[in-house]
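Trainee: Predicted model and sequence follow; I will ask about them next.
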Amino acid sequence: MNGSQEELELAERFEIAFNQIHQQLKAINGFPKNDNFMELVQRSKQKHSVIRHYFDNLKQYAKLRNALVHEKIRDDYYIAYPHREVVEEIEKIKQTLDQPPKAIEVATRPVLFFKTDSHLTKIVEAFNRFKVSQFPIYGDNQRFLGLLTNDGVVRWLSQNMQKGCIELEDVRAADILKLEKNHNVRFLSENNSIFDLESSFERSFEQKQKLKAVIITADGSQHNKPLGIVTTWDLIKIDRYGDES
């Protein structure tokens, strides 16, 4: 017995969404020779939170798709039909991959930053108040100069203590930056996606260069006002993002 018109339409919608997701997975993985759907899902799961979030669903949809395509009796007859809820869910996943959340949505905002002439006392107060470990430092014309970290402050203090005392009144951010390590910082624009953000951390990991932070500006230039900042701690937000959407 043939399926109803509604069932046939649901099956067609499911196949279309599945094929589009398959193409998106190929693109995410650089169109590898092995483009098996589940192989791509497994590979993408390691890199992207959206795929991790929908992993179990995608695994089940792959089985359903195989049943629809490979066990199809004729063009208008399937041995099973997807429920409307399943079709709507796979279309939702496809839409999410089409338009993934923006990196700025999981970034810490607004960004608290300091100038090179900012007093160290103000910076130390900010460390204590906001419970963070680093602040971007900017020079003239919003020129990014580096990250000032609590480790850098401790390093400066240890080198400038005399008889158990330290004079902080005239110490500026620029003085601390001289002792800071060359921290790995990357920049993204406010239009970049979570995929772009995760790829930045993934590339740094592959290059064995710890990425200290990703700073988001309007156009991705490092010399524009910071709109958001993402650290490894903020990546936890990405894994939770799908649960909140």
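Mentor: On my side now, so go ahead.
Trainee: drop to CA atoms for contacts and neighbour counts, all remaining ones
Mentor: Will do.
Trainee: neighbours around Ala103, how many?
Mentor: 25 (other CA atoms under 10 Å).
Trainee: now the one 10 residues further on
Mentor: Counted with other CA under 10 Å, residues neighbouring Phe113 total 17.
Trainee: List the contacts of stretch 144-153.
Mentor: 127, 133-139, 173, 176-177, 179-183, 222-224 (CA atoms under 8 Å, 6 or more residues apart in numbering).
Trainee: let's bring in a second one:
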Amino acid sequence: MGSNYQRFMHAFNELHNVIAKKVNRDPDTNFGELMGAAAKKRDKVIEKYVDEIDFYRELRNLLTHNTINGDEAAAEPSNSLIKEIKMVTEKIKYSKRAKDLFLKKVRTFDINDPLEDVLDVINQVRYTQFPVFDGNQLEGILSSIGVTKYLAKAMDKDLNAIKKATVRQILEVEDEQEFYETISEDTSVFDIEEIFSKRIKEGRTTYVLLVAKGEKINKRTDLIGIITPWDLPKIIANK
């Protein structure tokens, strides 16, 4: 058999083992069963490359069961194909997650913070959405749009009254429909992209994802990152 035959078979076996680990199955499990398990699990990385993987499987079967004169492969995989299958294997094995890309200190507000502090921060930073806590309880997201709405409604009040306004009062004029959700730090970039795609189709273009250490934000220190639609280019680049 040619050297590329051996290299391809080795690369395919590595792909088999990586998929088996991804779907929590024994490496000796039939490849078709592994792909079925991945489909049930709706693994986004494997879904992305399912056509390529099916081609690799068909080629593997062809090479395994068809030889010329008993020792010569019916086809010789190209170097580029072997390079491709290794790339797909790496993508599945090391798919990026929220914790790989979006862990950062998040600027938050307390529900009793004054409007004056909010305006000062908005004036200094480029982002416009801020998680709000009441002690350790997450209360919602404060947005620059919400601040603008509050100021528009408060035009008939005197300046001192406006200055005494708190984050709590601003949250009261934010849209009733929640435009954020919490995701685990282990959420894949494929799942993140799918969430944003669905929300944008719903017209929720300012939707944000709060990254939690674990599954939920039970206290302020559980919030370890934030993802906005502005991060979509970074998400797509790391798929």
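Mentor: Looks like it arrived, so ask away. Predicted, not measured: the structure shown is a model, and the values here were computed from it.
Trainee: Which among the contacts of stretch 144-153 of the first structure count as buried?
Mentor: Neighbour counting with 16 or more other CA atoms under 10 Å marks 127, 134-138, 173, 176-177, 180, 222-224 as buried within the contacts of stretch 144-153 of the first structure.
Trainee: if you look at these, which of them are in strands?
Mentor: Among those, DSSP state E puts Gln134, Phe135, Pro136, Ile137, Tyr138 in strands.
Trainee: Pick out whichever of those residues sits closest to Gln162 of the first structure.
Mentor: Gln134 (25.7 Å; CA to CA).
Trainee: That closest one corresponds to which position in the second structure?
Mentor: Gln134 of the first structure maps onto Gln129 of the second structure when the alignment is built from TM-score structural alignment.
Trainee: Tell me how many other residues crowd the residue nearest to its match when sequence neighbours are not counted.
Mentor: Spatially, and ignoring its direct neighbours in sequence, Gln129 of the second structure is nearest to Ser143 (4.4 Å; CA to CA, 6 or more residues apart in numbering). Ser143 of the second structure is flanked by 20 other residues according to other CA under 10 Å.
Trainee: how about Ser143 of the second structure, what's its match in the first structure?
Mentor: Using TM-score structural alignment, Ser143 of the second structure lines up with Thr149 in the first structure.
Trainee: before we move on, what about Ala154 of the second structure?
Mentor: So Ala154 of the second structure corresponds to Asn160, using TM-score structural alignment.
Trainee: Could you pull up the contacting residues of its match?
Mentor: Asn160 of the first structure is in contact with Ile166, counting by CA under 8 Å, 6+ apart.
Trainee: What segments of the second structure are helices?
Mentor: Using DSSP state H, the helices of the second structure run over residues 3-22, 31-41, 44-48, 50-65, 79-93, 98-101, 115-124, 144-153, 159-163, 167-171, 189-201, 232-237.
Trainee: The shortest one aligns to what range in the first structure?
Mentor: Under the alignment (TM-score structural alignment), helix 98-101 of the second structure falls on residues 103-106 in the first structure.
Trainee: Which residues in that stretch does the neighbour count mark as buried?
Mentor: Under 16+ other CA under 10 Å, the buried positions of stretch 103-106 of the first structure are Ala103, Ile104, Val106.
Trainee: nearest to Ser118 of the first structure, of the residues you listed?
Mentor: Ile104 (26.5 Å).
Trainee: Distance-wise, check the closest one relative to Asn150 of the first structure.
Mentor: As judged by CA to CA, to the nearest Å, Ile104 of the first structure and Asn150 of the first structure stand 25 Å apart.
Trainee: ditto for Arg240 of the first structure
Mentor: 28 Å.
Trainee: And those two? Which one has more around it.
Mentor: Higher neighbour count among Arg240 of the first structure and Asn150: Asn150, with 18 against 14, using other CA under 10 Å.
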